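Asks: Build me a structure from this.
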Amino acid sequence: MENSSSMKEFILLSLSENQGVQKTYFVVFLLFYMLTVAGNLLVLTVTSSQHLNSPMYFFLCHLSFVDICYSSVTAPQMISGFLVENNTISFAGCIGQLFGVHFFGCTEIFLLTAMAYDRYVAICRPLRYPALMSRRLCSRMVGVSWAGGFLHSTLQTLPIALLPFCGPNKVAHYFCDVHPLLHLACADTRAEGLAAVANSGVISLSCFLILVTSYVVILASLRGQTLAAWHKALSTCGSHIAVVILFFGPTTFVYIRPSSDLSKDRSAAVFYTLITPMLNPLIYTLRNGEVKGAVRKLCTRKVGSRNGKG
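Replies: Prediction:
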């Protein structure tokens, strides 16, 4: 039995084996990826401005950066794979991709959880909001999110990197992930599989329960309030709830159980690696007047500067 370092490369499967469908996917997912990067760069630029300096926009700025990195880990490799017969990736590249997917994915989970706490304080403790959500605390929460993502990804990646791989080398996924790689290892991987489910599953499920609990408390606190108060609270939380459902639904489906149907995992993974990062800027922009106003000012300023140069 050879060790893992002897496996020089893996072959990633496409979402379809039909050549015509692959060309269509190439155009569609290239457009999705371009929209993801452009949309999140726009939100990143707007939310980092001095006019939007509340904790919510501080978290949203980091979320947009994570979304760009998260989709960039998988999308370019997937898109280029639609144009070649064998979409190959080196062993080191595969392990790096595995690390990146879990690093940015877990960081996003923790950021969404931190944003839920921010919304809870804003609605349930409005008078103490400036004191409770200080810049120092927000920075610490973001730092913990990044550190937690790094720790989680290390614990997921290291056991996989140390497994022996002696063939075949076809990964039943469009990117390197835990379950598809465990299927290729030349060893008993039950312990690693259970550890992966426990690691990713517990994080996804526990954070999701925290999020649900926070919104139950928020709704309970609105009992007896006016219709205007309900509308304001729901408009404040609506964007975040939509993002949470889009991201946590597919993620929990893939990682909460030992995977037996990798084709379903591939379909679900498209949502949390590309669709959700693409929709996040639209969701937050369309439901947020301050962000829309800042975007209009930014566009007006750029048009004005171009006309001035002309």
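Asks: going forward, measure contacts between C-alpha atoms and count neighbours the same way
Replies: Will do.
Asks: Make sure I have this right: residue 11 is in a strand.
Replies: Yes. Assessed by DSSP: H, G, I helix; E, B strand; the rest coil, residue 11 belongs to a strand.
Asks: What is the neighbour count of residue 38?
Replies: Residues near residue 38, counting by other Cα atoms under 10 Å, number 15.
Asks: Kindly report the same for residue 238.
Replies: 17.
Asks: for comparison, sequence B:
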Amino acid sequence: LDGLPPLDGPVAGLLGATILLGGVSWLDDVHQWPPVLKLAAQFAAAILVVATGPYPHGVLSPIMGDVPGAVLGGVLSVLGLVYLTNAVNFMDGLNGLISGAVMLACLVLGGLMLGGPTPGGPMLGGPMLGGMALILAAALAGFLPFNFPAGRIFMGDVGSQSCGLLIGAFGLACAAGQPAGAAWSAVPLMLAGVLYDVTYTLVRRWRRGARLMESHREHLYQLATTGGLSPVAVTLVQWGFVLWGGGIALLVTRGRLAAVTAMGLVLLPQLGWTWLVR
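Replies: Alright, predicted model coming up:
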């Protein structure tokens, strides 16, 4: 290791958080721990990421405007990381869906973090976090042929939760580089298909009075396959959502498109997808 640059705080914190979450996920697979323990590990990992790395001190929202304060920014960042970690985990039920989606999103995020300054300010996270995003994309590219279209190996909770935490951390690093810009929207735009499916399903089950902690097969991507669409087609649709959101994210971070307009552009395909599979 002589001659290699030392790990900075954000990278060391992210690696430690990923090891923590992956280790607990593996032990949970072995011992079948109660869900609350897994949730506690997710919060601990998210807190470690936020405490050691760059995160938005002012959280931008199209509804709330600029919400200042390091504490509030940190709390919202932790909650966002935990939600994204679970969303990625929930959607890992179809060959290649999550591995391909996260791979494509990491390629875009890596380019953003290594691509130099933008109209809203520099895309931060630094070259090390940008490089980590591209390394994760490369790792998933090597994994994908064994997971899609036929699944011979699978991510499991260890892989899917770690991917959710990592891509969320990369997104926070981008957002920290543009405290007055719209880089906060990059990950939500690219993973709109994942976030919409999970949120829509949770709300629908909550309104029906279903137990939210129970396993089920009511996600939109699952309804699509049971309704007759091939698993390969559904996976490709989800990849298309990521590419569509990635193109929009590039326009937003370069000041060519407002974040609110961008959110509408990624929501429209989700509404069409909902109509199709329901």
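Asks: Any idea what the TM-score comes out to?
Replies: The TM-score (TM-score structural alignment, normalised by the length of the second structure) is 0.29; 127 aligned residues with a Cα RMSD of 5.6 Å.
Asks: I'd say residue 64 of the first structure and residue 43 touch.
Replies: Yes. Here residue 64 of the first structure lies in contact with residue 43, judged by Cα atoms under 8 Å, at a distance of 6.7 Å.
Asks: Residues that sit against both of the two, list them.
Replies: residue 281 (Cα atoms under 8 Å, 6 or more residues apart in numbering).
Asks: what's the helix or strand for residue 262 of the second structure?
Replies: helix 259-277 (DSSP states H and E).
Asks: Quick check: which helices or strands does that helix pack against?
Replies: helix 186-190, helix 192-208, helix 220-226, helix 231-253 (3 or more Cα pairs under 8 Å, 6 or more residues apart in numbering; DSSP states H and E).
Asks: Mind putting the ones you listed into CSV with distance to residue 29 of the second structure and mean neighbour count?
Replies: Listed next are those as CSV, based on distance: least, Cα to Cα, whole Å; neighbours: other Cα atoms under 10 Å:
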stretch, distance to residue 29 of the second structure, mean neighbour count
helix 186-190, 28, 27
helix 192-208, 22, 17
helix 220-226, 23, 19
helix 231-253, 25, 21
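Asks: can you give me the helices for the stretch 151-300 of the first structure?
Replies: 178-184, 190-196, 202-221, 227-255, 262-270, 276-286, 289-309 (DSSP state H, counting those that start in this stretch).
Asks: How far away from the center of its chain is the helix or strand hosting residue 16 of the second structure?
Replies: Element membership of residue 16 of the second structure, judged by DSSP H and E, is helix 9-31. Relative to its chain's centre, helix 9-31 of the second structure lies at 16 Å (Cα atoms, centre = their mean, to the nearest Å).
Asks: same thing with stretch 77-93 of the first structure?
Replies: Its chain's C-alpha centre and that of stretch 77-93 of the first structure lie 21 Å apart, by Cα atoms, centre = their mean.
Asks: May I see the helices of the stretch 151-300 of the first structure organised as JSON lines, with distance to residue 81 of the first structure added?
Replies: Shown next, in JSON lines, are the helices of the stretch 151-300 of the first structure (distance: least, Cα to Cα, whole Å):
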{"stretch": "helix 178-184", "distance to residue 81 of the first structure": "17"}
{"stretch": "helix 190-196", "distance to residue 81 of the first structure": "27"}
{"stretch": "helix 202-221", "distance to residue 81 of the first structure": "29"}
{"stretch": "helix 227-255", "distance to residue 81 of the first structure": "23"}
{"stretch": "helix 262-270", "distance to residue 81 of the first structure": "15"}
{"stretch": "helix 276-286", "distance to residue 81 of the first structure": "20"}
{"stretch": "helix 289-309", "distance to residue 81 of the first structure": "35"}
